[in-house]
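In: missing the sequence, but the structure's below:
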């Protein structure tokens, strides 16, 4: 396996073509195993995956601490991304507030640097756009972090095309992180063309449909204890699950014919979308990390890409990508 490195955006960032999403190591997807998670991070570096993704909200700070402690001896090998804006509380994990206030941006960055135990953050994202604070004010505060040497590159997450354009005028944006996979292609209409016009890199998260596209989740009971997917993501719930399973079965059939796993084929499809994007499939186990990394060696023909897309018609996918409460936090500015 050879992991290609790409230019992420036009500001000088270089990352592995595939990254590692660390969220599930600390929350949301069942029980934690910090030892195995740390081993997974180190194995990623051994495989040439240098692009690690975390956020201050994952595990309410615990994930940053885990990632920071793990990479400390190998910091110079890592391109580290973290995020701010989702405020939660240890004593009330259900509490959730979005803030893009300039004073909060600065305090959040200092707190992340402390938890991570590092001197600077390679890529600092606004995790969700605050509708009550002009994006110019938030990005202006982020730009000051760059001037102070605390951050190298700036990013946005789940931002609309209009917001991206406004932000980019204040300070060059290096990357946008948004959900993208075979079964979630909303960015293709307007957002992805905007990114390419402006020279902004793209970081697809959940490129495996939160694990559904791996084909390993065949019934709701396959989700581990403590897993929130059935509650937070309608595609995993009720009749939607069964309808979407039929779609995944088609992907698995194509993968079987090719002699690879369904998840590897789904990742290969995302990687084939261009050398200006770096998907960040998440896992907390070395076994699945290695499977994901091997997808970088799968080259798809135009006919195979067309067959995959025909197997996953967007109008057949059952359920929204988020529950209603979470959808409200997605920026739709025009």
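Out: Thanks, I have the structure now. Just so we're clear, the structure is a prediction, and the values are computed from it rather than from any experiment. Residues are numbered from 1 along each chain as shown.
In: Please make it C-alpha for all contacts and neighbour counts, starting now.
Out: Noted.
In: Just after the helix or strand containing residue 269, pick out the following helix or strand.
Out: Assigned by DSSP states H and E, residue 269 falls within helix 262-271. Moving toward the C-terminus from helix 262-271, the next helix or strand (DSSP H and E) is helix 286-294.
In: Comparison target below:
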């Protein structure tokens, strides 16, 4: 397994992490039900497999199945807590400082651990009201108190929309950000990832496989291509090629999915850094000319 520094957090993390949503989501068409006895056993086995293969980061949320995902993860942590870092989330909507702290305490109990390594505000799109509620409404203060008590180590936030998280990241009050970034949703590459790199924040990625949207789209646009496994690996390779990305949170239901992901991560050597990818037509033209021996005109 390949490991990287998680920004300036002091954590050395595996490039791929166990994403906890599948442990709370039912997919009957694929025979997946983590609420059944058999499904729960499989999920626990999957997490054990991940740790066995060197994955050392698990991400979940209190909101995943009203704590169901955390409870499954807790069955593993009770015997292997020192082998991994654990991240969870707390809502910021319709909740006050006390509610935030009580939510984290409940997460600790479900996961059978005395501390959470990364606690994140579970967010989608942050408006000015959200920013004020988090920073000035006591919510952030609640997490800071929990950190002082040793119950959480690092503070973070998650976001579906990179641009809306810029103000929160600019406060310098957060250690980690988890953002929706993938081969079809690349807004974070335009601004947020440069900011996090500058500040030394840890960067985790949500929806690395586009939550299946890319694959579903290709079923309609190019059915032959959609049948190839390359679509899956293409999504993962895109993120592995961006040096600003530290952790890729991948939802993995079965042990064989873990094995496939670990093999791909271990075998892939990025041919470029996405940081240097041209993102304007003029840059495409210029680099095309340079590749073909033409000197740019002044």
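Out: Perfect, thanks for sending it. Quantities reported herein were computed from a predicted structural model and do not represent experimental measurements.
In: Just give the TM-score of the two.
Out: Once superposed, chain against chain, the TM-score is 0.78 (TM-score structural alignment, normalised by the length of the second structure); 259 aligned residues with a CA RMSD of 2.8 Å.
In: Tell me where the stretch 151-300 of the first structure has strands.
Out: Using DSSP state E, counting those that start in this stretch, the strands of the stretch 151-300 of the first structure run over residues 151-157, 175-179, 201-205.
In: Dump the ones you listed into JSON lines; add distance to residue 33 of the first structure and mean neighbour count as well.
Out: Below are the strands of the stretch 151-300 of the first structure laid out as JSON lines (distance: least, CA to CA, whole Å; neighbours: other CA atoms under 10 Å):
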{"stretch": "strand 151-157", "distance to residue 33 of the first structure": "27", "mean neighbour count": "24"}
{"stretch": "strand 175-179", "distance to residue 33 of the first structure": "26", "mean neighbour count": "24"}
{"stretch": "strand 201-205", "distance to residue 33 of the first structure": "22", "mean neighbour count": "25"}
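In: Identify whichever of these lies nearest to residue 32 of the first structure.
Out: Each of these has some distance to residue 32 of the first structure by CA to CA; the shortest is strand 201-205, at 20.5 Å.
In: how big is the offset of the closest one relative to the second structure?
Out: For strand 201-205 of the first structure, the mean deviation from the second structure after alignment is 0.9 Å (mean CA distance after the TM-score superposition for the first structure).
In: Give me the neighbour count for residue 275 of the second structure.
Out: 15 (other CA atoms under 10 Å).
In: Check the gap between residue 274 of the first structure and residue 72 of the first structure for me.
Out: From residue 274 of the first structure over to residue 72 of the first structure the distance is 31 Å, taken as CA to CA, to the nearest Å.
In: sorry, back to before: CSV please, covering the strands of the stretch 151-300 of the first structure and showing distance to residue 88 of the first structure.
Out: Formatted as CSV, the strands of the stretch 151-300 of the first structure follow (distance: least, CA to CA, whole Å):
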stretch, distance to residue 88 of the first structure
strand 151-157, 18
strand 175-179, 21
strand 201-205, 21
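In: Show me what residue 124 of the first structure aligns to in the second structure.
Out: Counting by TM-score structural alignment, residue 124 of the first structure corresponds to residue 119 in the second structure.
In: My read is that that match contacts residue 147, right?
Out: No: Residue 119 of the second structure is not in contact with residue 147 according to CA atoms under 8 Å; the separation is 9.5 Å.
In: Residues that sit against both of these two, list them.
Out: 153-154 (CA atoms under 8 Å, 6 or more residues apart in numbering).
In: The two: who's more crowded?
Out: Higher neighbour count among residue 119 of the second structure and residue 147: residue 119, with 29 against 18, using other CA under 10 Å.
In: wait, which of the strands of the stretch 151-300 of the first structure is closest to residue 296 of the first structure?
Out: strand 201-205 (15.0 Å).
In: Specify the angle between the closest one and helix 262-271 in degrees.
Out: Interaxial angle of strand 201-205 of the first structure relative to helix 262-271 (axes from the mean of the first three to the mean of the last three CA atoms, to 10 degrees): 160 degrees.
In: Strand 201-205 of the first structure vs strand 175-179, what angle?
Out: 30 degrees.
In: how many other residues sit next to residue 324 of the first structure?
Out: Residue 324 of the first structure: 12 neighbours (other CA under 10 Å).
In: what's the answer for residue 89 of the first structure, then?
Out: 13.
In: does the residue lying closest to it once chain neighbours are set aside count as helix, strand or coil?
Out: With sequence-adjacent residues excluded and distances taken as CA to CA, 6 or more residues apart in numbering, residue 89 of the first structure is closest to residue 95, at 6.2 Å. Recorded secondary structure, residue 95 of the first structure: strand (DSSP: H, G, I helix; E, B strand; the rest coil).
In: Roughly how far does residue 95 of the first structure sit from residue 60 of the first structure?
Out: For residue 95 of the first structure, the distance to residue 60 of the first structure - CA to CA - is 11 Å.
In: Show me which of these two is the more surrounded one.
Out: residue 60 (18 against 11).
In: check which helix or strand covers the match of residue 124 of the first structure.
Out: strand 116-122.
In: mean deviation of that strand from the first structure?
Out: By mean CA distance after the TM-score superposition for the first structure, the fitted strand 116-122 of the second structure averages 0.5 Å away from its aligned residues in the first structure.
In: and that strand with strand 152-159, angle?
Out: 30 degrees.
In: Quick one: residues contacting residue 227 of the second structure.
Out: residue 219.
In: go with 10 Å
Out: 215, 218-219 (CA atoms under 10 Å, 6 or more residues apart in numbering).
In: which one of those residues sits closest to residue 283 of the second structure?
Out: Taking CA to CA as the measure, residue 283 of the second structure sits nearest to residue 218 out of these, at 27.8 Å.
In: Measure how buried that closest one is and give me the count.
Out: Per other CA under 10 Å, the neighbour tally for residue 218 of the second structure reads 15.
In: Run through the residues that contact it.
Out: By CA under 10 Å, 6+ apart, the neighbours of residue 218 of the second structure are 224-227, 231.
In: buried subset of these?
Out: 226, 231 (16 or more other CA atoms under 10 Å).
In: what do we get in the first structure for residue 102 of the second structure?
Out: In the first structure, the residue matched to residue 102 of the second structure (TM-score structural alignment) is residue 107.
In: From residue 174 of the first structure, how far out is its match?
Out: 22 Å.
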